[in-house]
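Visitor: here you go, sequence then predicted model.
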Amino acid sequence: MTETDPMADEFDTVAWWTATAVAELGAEYALPAACRGSGSPAALDWLAGAMGVRAGTRLLDSGAGVGGPAEYVARGLDAAPVLAEPMEGACRAARTLFGKPVVVADGAALPFPDATFDCAWSLGVLCTLEDKRSYLRELIRVVRPGGPVGMLVYTRAVDVLPDQPEGNHFPSRAELDADLGACGLTVLDETRLTDVAGTPDDWQDAAARVEEVIEQQHGHDERWKRAQAQQDTITALIGDGLVVGVLMACRAGSPRPR
């Protein structure tokens, strides 16, 4: 990634600005701000339930961002998450906000032995990758045999999007199914993001307040402007139904021959 890459702007620079804004506003703003873009509490509850996450579950959050969803299941279910995230700024933010174990790592080359975790999830990450199969196979490798793999994937509902956000590679549902099948992943349960309850008003208000502080402090910065434009484009595509979020709980079986 380059220094002018909107993906780096959002998930590295703005991620760290999020932690500093929360430090100014108060700890009660941390979880809503850190879960922004990763699904509502109801979505996280649905996915954790479908995956069987419970007290003591060793969960890998790959592409964890600033760590909100992992912290949510740690608090609500007493799970034991470990975070892997390629952006150093997001890792620093996650450590600062929540103090959970986090490592700077590419999701396609995770620094963990085979079968380290009971399960793994990846929220809104697969749709940013060109090589989805290498990433999926690595998730499977670090999960114990038979352990679930959960995902939030944003899929493309049309052949060609009117606006293509830089750094995103939204698969069609057929393309996603082909990638899952090639890696030996069977979908156990799924639901559209729009079919679960949305984010509560108090969470939305808290996240919006954090964004206001970031804009007040950094709105003049070109990195903020690029990240905001990227976010606005994706929000519009989702709002128009051209990109659809799907929650999936999967389990690995036998992959198809390469």
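Guide: Perfect, I can see it now.
Visitor: for the rest of this, base every contact and every neighbour count on C-alpha atoms.
Guide: Fine.
Visitor: can you tell me what sits against the helix or strand where Ala90 lies?
Guide: For Ala90, the host element (DSSP states H and E) is helix 88-98. Around helix 88-98, the neighbours that count as contacts under Cα atoms under 8 Å, 6 or more residues apart in numbering are 11-13, 15-16, 18-19, 27, 30, 65-68, 71, 85, 100-104.
Visitor: off-centre distance for it?
Guide: Its chain's C-alpha centre and that of helix 88-98 lie 14 Å apart, by Cα atoms, centre = their mean, to the nearest Å.
Visitor: before we move on, what about stretch 123-136?
Guide: Going by Cα atoms, centre = their mean, where stretch 123-136 is centred and where its chain is centred differ by 11 Å.
Visitor: do the same with stretch 222-242
Guide: With Cα atoms, centre = their mean, you get 16 Å for stretch 222-242.
Visitor: what of stretch 94-110?
Guide: Using Cα atoms, centre = their mean, the distance from the centre of stretch 94-110 to the centre of the chain it belongs to is 12 Å.
Visitor: roughly how far does the residue lying closest to Gly67 once chain neighbours are set aside sit from Asp106?
Guide: With sequence-adjacent residues excluded and distances taken as Cα to Cα, 6 or more residues apart in numbering, Gly67 is closest to Ala94, at 5.1 Å. Distance of Ala94 to Asp106, given as Cα to Cα, to the nearest Å: 16 Å.
Visitor: what about versus this one:
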Amino acid sequence: MSSRHPDEPMEDEFDTLPIWTADAVEELGPEYAVPAGCRGSGTPEGLRWLSRSMGLLAGTRLLDSGAGEGGPAELAAREFGVSPVLVDPKHGACRAARRMFHRPTLVAGGERLPFPGGAFDAAWSLGVLCTVSQKHAVLTELRRVVPTGASVGLLVFVRTVDTLPDQPEGNDFPDRVELGRLLRAARLHLTVEATLSDFSEPPSEWHEKVDEVDDLVRQRHADDERLMTADHQQRIMGRLLDDGVVEGRLLVTRAF
């Protein structure tokens, strides 16, 4: 029997691995940061579609709740001119994001954001909802920190079947019916959506940079149980997506 705490696989994937990723980026070069920091948050074309569909513009104050290593917010900053603020509950993720992108970053859970109502012009949360138990609270907080009529973007991994053959520890995937109820209860109106499979794969240079970062992390930490656990979590997620029993959906909603 394993002596590891049930929450430790999530810590390995979202707290320890980001620090190792930032270490690798520092050695390889800054051009590796955005590809490495976007893993698990959709493709670059999907993120661009989301940014355009949300109406993000130069100077838009964007909150990224559950920002992880900060790659998507940095892509939006560089290509659309937004001013992002990153929030994540994991200290390791926040340290990695600050090291790689030097953006305002706070350690906080999405269930209780440390900002007044309407503090941001727009908000998004990517790949987060399936990792939290308090889904309503996360969505309600996203709605609270933007004004009425503002855009709230989401990447949500949803179940397409009643029962999954397996799932990464700490994940709870809603189905589309549950997701719709959650959005309505949080006063978020769905305006447009897409699936990750609608968008082209990243260019080969993007994949190559991600692979080089991963290879360096494995060289340095190949025998570390934490890396093995994070890899196991990611392999399960990959199989679920490949089999179509979980799909990534990009949603643009309006606060009402």
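Guide: Noted; the coordinates are in hand. What you are looking at is a predicted structure, and each value in this text was computed from that prediction instead of being measured.
Visitor: strands of the stretch 101-250 of the first structure, residue ranges please.
Guide: 102-104, 119-123, 148-156, 185-192, 243-252 (DSSP state E, counting those that start in this stretch).
Visitor: dump the ones you listed to a markdown table, plus distance to Met51 of the first structure and mean neighbour count.
Guide: As requested, the strands of the stretch 101-250 of the first structure are exported to a markdown table (distance: least, Cα to Cα, whole Å; neighbours: other Cα atoms under 10 Å):
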| stretch | distance to Met51 of the first structure | mean neighbour count |
| --- | --- | --- |
| strand 102-104 | 21 | 20 |
| strand 119-123 | 8 | 25 |
| strand 148-156 | 6 | 25 |
| strand 185-192 | 9 | 17 |
| strand 243-252 | 6 | 23 |
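Visitor: which residues touch Thr116 of the first structure?
Guide: Contacts of Thr116 of the first structure by Cα under 8 Å, 6+ apart are 142-144.
Visitor: if you rank those by neighbours, which is first?
Guide: Val143 (25 neighbours; other Cα atoms under 10 Å).
Visitor: tell me which residue of the first structure lines up with Asp15 of the second structure.
Guide: Taking TM-score structural alignment, Asp15 of the second structure has Asp12 as its aligned residue in the first structure.
Visitor: pretty sure its match sits in a helix.
Guide: Yes - Asp12 of the first structure sits within a helix when classified using DSSP: H, G, I helix; E, B strand; the rest coil.
Visitor: neighbours of Thr233 of the first structure, how many?
Guide: Neighbour number of Thr233 of the first structure under other Cα under 10 Å is 15.
Visitor: also the one 4 residues further on?
Guide: Applying other Cα under 10 Å, we find 19 other residues in the vicinity of Leu237 of the first structure.
Visitor: chain neighbours aside, what residue packs nearest to it?
Guide: Leaving out its chain neighbours, the residue that sits closest to Leu237 of the first structure by Cα to Cα, 6+ apart is Val243, at 5.6 Å.
Visitor: is it true that that neighbour touches Val153?
Guide: No - under the criterion of Cα atoms under 8 Å, Val243 of the first structure is not in contact with Val153, lying 9.8 Å apart.
Visitor: residue boundaries of the helices in the stretch 1-150 of the first structure?
Guide: Ranges of helices within the stretch 1-150 of the first structure are 6-8, 14-25, 30-34, 41-51, 68-77, 88-98, 132-141, based on DSSP state H, counting those that start in this stretch.
Visitor: what sits against Phe115 of the second structure?
Guide: So Phe115 of the second structure contacts Val145 (Cα under 8 Å, 6+ apart).
Visitor: which one in the first structure is aligned with it?
Guide: Going residue by residue (TM-score structural alignment), Phe115 of the second structure aligns to Phe112.
Visitor: next one: Pro104 of the second structure
Guide: By TM-score structural alignment, Pro104 of the second structure lines up with Pro101.
Visitor: that match and Leu83 touch, don't they?
Guide: Yes - counting by Cα under 8 Å, Pro101 of the first structure touches Leu83, with 6.1 Å between them.
Visitor: looking at those two, which is more packed in?
Guide: Leu83 (25 against 14).
Visitor: any idea how far the aligned partner of Thr195 of the second structure in the first structure lies from Ile238 of the first structure?
Guide: Thr195 of the second structure maps onto Arg192 of the first structure when the alignment is built from TM-score structural alignment. For Arg192 of the first structure, the distance to Ile238 of the first structure (Cα to Cα) stands at 12 Å.
Visitor: now do the shared contacts for the two.
Guide: 244-245.
Visitor: can you get me a residue count around Ile234 of the first structure?
Guide: 18.
Visitor: an error on my part: the question was meant for Arg54 of the first structure.
Guide: 17.
Visitor: who's in contact with it?
Guide: Counting by Cα under 8 Å, 6+ apart, Arg54 of the first structure touches 77-79.
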